[in-house]
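Chemist: Build me a model:
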Amino acid sequence: MTKAEFLAILEKNLDGTATEAEQKLLDDFYRHQLAQSQQKWTFTEKERIRLEVFESLNRAIDEDVRQQRRARFARIWRVAASIAVVLAVGLGLYLARFASKEIQYLTIITHRGEQKTVTLPDGSRIWLNAESSITYPEEFTALETRNVQLKGEAFFEVARDEAKPFAIRSGDLITTVLGTSFNIRDYPEDQTIAVTVATGKVKIETAGDQHQQTESQLLVPGEQGLYNKQSASIAKMQVKLEKYLAWQGGTILLEGVSLKEATDILSRRYDAEFVFKNPALETCTIDGKFRNDKLENILENIRFLMGIEYRIGEGNKVIIDGESCH
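Modeler: As a prediction, this is how the structure comes out:
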């Protein structure tokens, strides 16, 4: 008997439509040949369930019941249905356990003018800056590495777990730690990805493919790694931490940045649009420190420091004008 013939008769048997000759053929095959044939046949999950129902019936029903199967089919089918339910529930629980191992990911997004704090399943905390996103698994238990993906800027306080390194993918750069605190900035318009370390040690490396040689650097507190998106190279330098970490505490620190860079920062923080009527003003440099201040107050300070003029229009659109600083 072929597998197809066996399954066809098995289906008719369980449906109650098999003839006496087919029932006898199936019983004989089950008793004498099925075990040997099963070594060569491969069953689908549905076929295996039907076979288990049939085998359970044969174990549960004595010889007299089998001989009177047609006359008493209704009662036997209730038995078969009960067994099928038990098997289906068992299979469902098994599949549920298997499915639970599939990794589900969550994504947290901030818009312009918005910041959020996120606590990960391992207890790590992330301060997400404006216009950024972080993607992470619902749980890390089934993973060898705690992998997350960042777009934009975030400050991380990673819970230490030496058995499961924490890895952040930002563009073509991978940042790996065991437990430490650091900042990553990777906005689309930035020419570099900046990783600034506050505590512990951080490894950064390029995410090259099999045809590219990777480059890596080890960073310690007070150091910053800069990945150049154009050249795919990494540079390391000493930096003043406050300049790069102040935002996480609600402070806007502008030290020797151009007015264009300053307005880019302000546009994200306050969901504003800046327009320079005099483009020469964009390259003027500015220094200032502002903590949880209103946009109007910050613009007033810039006006006083640089002698510019500004006007806030509809939709939080800020027009910058004035004489060139050069």
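
Chemist: use CA for all of it now, contacts and neighbours both
Modeler: Fine.

Chemist: residue ranges of the strands in the stretch 151-300 of the chain, please?
Modeler: Along the stretch 151-300 of the chain, counting by DSSP state E, counting those that start in this stretch, strands occupy 166-170, 173-177, 181-186, 192-199, 202-206, 216-219, 223-228, 233-238, 251-258, 273-276, 285-291.

Chemist: now the ones you listed as a markdown table including distance to residue 310?
Modeler: What follows is the strands of the stretch 151-300 of the chain, written out as a markdown table (distance: least, CA to CA, whole Å):
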| stretch | distance to residue 310 |
| --- | --- |
| strand 166-170 | 36 |
| strand 173-177 | 39 |
| strand 181-186 | 29 |
| strand 192-199 | 30 |
| strand 202-206 | 41 |
| strand 216-219 | 41 |
| strand 223-228 | 34 |
| strand 233-238 | 36 |
| strand 251-258 | 17 |
| strand 273-276 | 9 |
| strand 285-291 | 16 |
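
Chemist: Just to be sure, residue 76 is in a helix?
Modeler: Yes - assignment of residue 76 by DSSP: H, G, I helix; E, B strand; the rest coil places it within a helix.

Chemist: Next, format the strands of the stretch 151-300 of the chain as TSV and append mean neighbour count and distance to residue 157.
Modeler: What follows is the strands of the stretch 151-300 of the chain, written out as TSV (neighbours: other CA atoms under 10 Å; distance: least, CA to CA, whole Å):
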stretch	mean neighbour count	distance to residue 157
strand 166-170	21	11
strand 173-177	22	10
strand 181-186	23	4
strand 192-199	24	9
strand 202-206	21	12
strand 216-219	18	16
strand 223-228	24	16
strand 233-238	14	21
strand 251-258	17	18
strand 273-276	16	32
strand 285-291	15	22
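
Chemist: Go through these and name the closest to residue 3.
Modeler: strand 166-170 (49.9 Å; CA to CA).

Chemist: hmm, who's touching the closest one?
Modeler: With CA atoms under 8 Å, 6 or more residues apart in numbering as the test, strand 166-170 has contacts from 145-151, 158, 174-179, 186, 193.

Chemist: What are the buried residues along stretch 140-160?
Modeler: 140, 145-160 (16 or more other CA atoms under 10 Å).

Chemist: Then stretch 308-322?
Modeler: 308, 310, 312, 318-322.

Chemist: Out of the strands of the stretch 151-300 of the chain, which is closest to residue 125?
Modeler: So among the strands of the stretch 151-300 of the chain, strand 181-186 is nearest, using CA to CA, at 9.4 Å.

Chemist: hang on, the earlier thing: list just the nearest of the buried residues of stretch 308-322 to residue 266.
Modeler: Distance to residue 266 across the buried residues of stretch 308-322 (CA to CA) is lowest for residue 318, with 10.6 Å.

Chemist: Identify the residues contacting the closest one.
Modeler: Contact analysis of residue 318 by CA under 8 Å, 6+ apart lists 272-275, 310-312.

Chemist: Which helix or strand contains it?
Modeler: Using DSSP states H and E, residue 318 sits in strand 317-321.

Chemist: for stretch 220-238, the distance to its chain's centre please.
Modeler: Distance of stretch 220-238 from the chain centroid (CA atoms, centre = their mean, to the nearest Å) equals 25 Å.

Chemist: Please give the structure of this sequence too, so both can be compared:
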Amino acid sequence: MTRINQLLDKFRSGNYSKNELNELLNMLQVSSEEDAIDVSMYLHWDECKNDPIGDEERFQQILDEIHHIINLRAPKPSFAKRLYTGLSRVAAILIIPLLIAFFIAMHKDEHLFAVAQNTVSVPLGAMSQFELPDGTHVWLNAGSKLTYPVTFDHQKCRVVALSGEGFFKVHKDKRFPFIVRMNGMDIRVTGTVFNARSYKDEPDVTVALIEGSVLLGKQVANHNVFEVSSALRPMEVAVLNKTTHRITLSMKDDLTKYIAWTQGRLVFDNDPIETVIEKLEKLYNIRVEIRDKQLLSYRFTATFTNESLDRALKIIKMSSPISFQIINGIPDSTGTYGQRTLILTKDTRLNENQHS
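Modeler: Down below sits the predicted model:
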């Protein structure tokens, strides 16, 4: 098999790299008559395969084309040779748009309805609730983004992409599974209620299942195959570590802490300070600096309901030896203030009072 045939096979199957595509186009621009025959047969053979009624007639057309090209290769006067050389170059140039048209025809079913996409982005300090075209209800948390097709018609699966945190009440349709793509893990369901959290700046991906069932894994092969890593049951939580790619499953008596944000609440249940900081940064649109590493060993249990940042910090301070300082952002040329900074340190005065 010639190199050009190898590239054509890769091109037809869709299994090619950007470098291989560039190599194919470069080869076509300088292709010989043998290569032109290969491409002509390749393109026309696909037509024959899809239309058995015209097989014999088209096969004869292909043979005629090949014979014509072979005849042209016979010794000719210099003028004819120059003319043939020019025509060969033109033929090579014409093959490229034919190849592009062939590519579009081969992949039109896969990509035609995947072009038009909607994206909902929620800024820090906010939350959004909306409905997808299939009737699925979605809540997006602060600093999150969801991308989805304008319509799920003619799709094998209902595929959306999540960056951040989302709560989903999926419209049930067993014919068309609902798939959430995230950084490191995909979720496949048919009709389910679950919460998914996958922020780029956080080390873990977390999925909490409220109702139904979900499969965790990766969607491959043009939505036809789903490689399952784990399956969740109601009241179960899966945590994927992005570094180790390890999934930890655990049953919970209460999932309130995972979904309370949809009602404007923050719930911490013996959570490390890193978790508290991650959620405070997104809810209040602030940047947090920990100046005392001893604070990293502290854990917190508290519930905040539509609290101001100052009030939330005072509640945290009541249960831990923490001192905080808020630095306002610097205004830019338009007068808009930048992100505030929250500095956390250990409150040494508490220890001094205990020793006095």
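
Chemist: Can you give the structural similarity as a TM-score?
Modeler: Once superposed, chain against chain, the TM-score is 0.65 (TM-score structural alignment, normalised by the length of the first structure); 231 aligned residues with a CA RMSD of 2.7 Å.

Chemist: re the thing from before, which one of the contacts of residue 318 of the first structure is nearest residue 47 of the first structure?
Modeler: Checking the contacts of residue 318 of the first structure against residue 47 of the first structure with CA to CA, the nearest one is residue 272 at 62.5 Å.

Chemist: quick one: the corresponding residue of the second structure for that closest one and residue 351 of the second structure, what's the gap?
Modeler: By TM-score structural alignment, residue 272 of the first structure lines up with residue 286 in the second structure. With distances taken as CA to CA, to the nearest Å, residue 286 of the second structure is found 29 Å from residue 351 of the second structure.

Chemist: neighbour-wise, which of these two wins?
Modeler: residue 286 (23 against 11; other CA atoms under 10 Å).

Chemist: my guess is the more buried one contacts residue 343, does it?
Modeler: No - Residue 286 of the second structure is beyond contact range of residue 343, at 10.3 Å (criterion: CA atoms under 8 Å).

Chemist: any chance you could map the helices in the stretch 1-150 of the first structure?
Modeler: All helices of the stretch 1-150 of the first structure, identified by DSSP state H, counting those that start in this stretch, fall at 3-15, 20-32, 34-38, 45-60, 63-67, 73-99.

Chemist: Any chance of JSON lines for those, columns distance to residue 288 of the first structure and mean neighbour count?
Modeler: Shown next, in JSON lines, are the helices of the stretch 1-150 of the first structure (distance: least, CA to CA, whole Å; neighbours: other CA atoms under 10 Å):
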{"stretch": "helix 3-15", "distance to residue 288 of the first structure": "80", "mean neighbour count": "15"}
{"stretch": "helix 20-32", "distance to residue 288 of the first structure": "87", "mean neighbour count": "14"}
{"stretch": "helix 34-38", "distance to residue 288 of the first structure": "79", "mean neighbour count": "13"}
{"stretch": "helix 45-60", "distance to residue 288 of the first structure": "68", "mean neighbour count": "15"}
{"stretch": "helix 63-67", "distance to residue 288 of the first structure": "92", "mean neighbour count": "13"}
{"stretch": "helix 73-99", "distance to residue 288 of the first structure": "54", "mean neighbour count": "14"}
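
Chemist: Quick one: the ones you listed as a markdown table, columns for distance to residue 298 of the first structure too.
Modeler: Output for the helices of the stretch 1-150 of the first structure, formatted as a markdown table (distance: least, CA to CA, whole Å):
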| stretch | distance to residue 298 of the first structure |
| --- | --- |
| helix 3-15 | 79 |
| helix 20-32 | 86 |
| helix 34-38 | 79 |
| helix 45-60 | 67 |
| helix 63-67 | 90 |
| helix 73-99 | 53 |
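
Chemist: closest to residue 123 of the first structure out of those helices?
Modeler: For the helices of the stretch 1-150 of the first structure, the distance to residue 123 of the first structure is smallest for helix 73-99, at 24.6 Å, taking CA to CA.

Chemist: counting contacts, what elements does the closest one pack onto?
Modeler: Identification of packing neighbours for helix 73-99 of the first structure by 3 or more CA pairs under 8 Å, 6 or more residues apart in numbering; DSSP states H and E yields helix 45-60.

Chemist: tell me the angle the helix it packs on makes with helix 73-99.
Modeler: 130 degrees (axes from the mean of the first three to the mean of the last three CA atoms, to 10 degrees).

Chemist: Helix 45-60 of the first structure corresponds to what range in the second structure?
Modeler: Under TM-score structural alignment, there's no match for helix 45-60 of the first structure.

Chemist: Mind listing residues that contact that helix?
Modeler: So helix 45-60 of the first structure is contacted by 7, 10-11, 14, 79-80, 83-84, 87-88 (CA under 8 Å, 6+ apart).

Chemist: And stretch 198-213 of the second structure, by the same measure?
Modeler: 144, 162-165, 182-185, 189, 191-197, 231-243, 255, 258, 278.

Chemist: First-to-last residue distance for stretch 241-260 of the first structure?
Modeler: Taking CA to CA, stretch 241-260 of the first structure runs 22 Å from one end to the other.

Chemist: So which bit of the second structure is it matched to?
Modeler: By TM-score structural alignment, stretch 241-260 of the first structure lines up with residues 255-274 in the second structure.

Chemist: What's the match for residue 143 of the first structure in the second structure?
Modeler: In the second structure, the residue equivalent to residue 143 of the first structure is residue 155, according to TM-score structural alignment.

Chemist: Against residue 129 of the second structure, how distant is that match?
Modeler: For residue 155 of the second structure, the distance to residue 129 of the second structure - CA to CA - is 24 Å.

Chemist: Next: residue 81 of the second structure.
Modeler: Distance from residue 81 of the second structure to residue 129 of the second structure, counting by CA to CA: 70 Å.

Chemist: Residue 105 of the second structure too?
Modeler: Residue 105 of the second structure is 38 Å from residue 129 of the second structure, by CA to CA.

Chemist: Among the two, which residue is more densely surrounded?
Modeler: Taking residue 105 of the second structure and residue 129 together and counting by other CA under 10 Å, residue 129 has the greater number of neighbours (14 against 10).

Chemist: Aligned to residue 133 of the second structure, what sits in the first structure?
Modeler: Residue 133 of the second structure maps onto residue 121 in the first structure, by TM-score structural alignment.

Chemist: ok, and the closest non-adjacent residue to residue 6 of the first structure?
Modeler: Distances taken as CA to CA, 6 or more residues apart in numbering place residue 26 nearest to residue 6 of the first structure, at 7.4 Å, with adjacent residues excluded.

Chemist: how about the one you found, what's its partner in the second structure?
Modeler: Residue 26 of the first structure maps onto nothing in the second structure, by TM-score structural alignment.

Chemist: Leaving out sequence neighbours, find the closest residue to the counterpart of residue 157 of the first structure in the second structure.
Modeler: When the second structure is aligned by TM-score structural alignment, the residue opposite residue 157 of the first structure is residue 169. On the basis of CA to CA, 6+ apart, the spatially nearest residue to residue 169 of the second structure that is not a chain neighbour turns out to be residue 193, at 4.5 Å.
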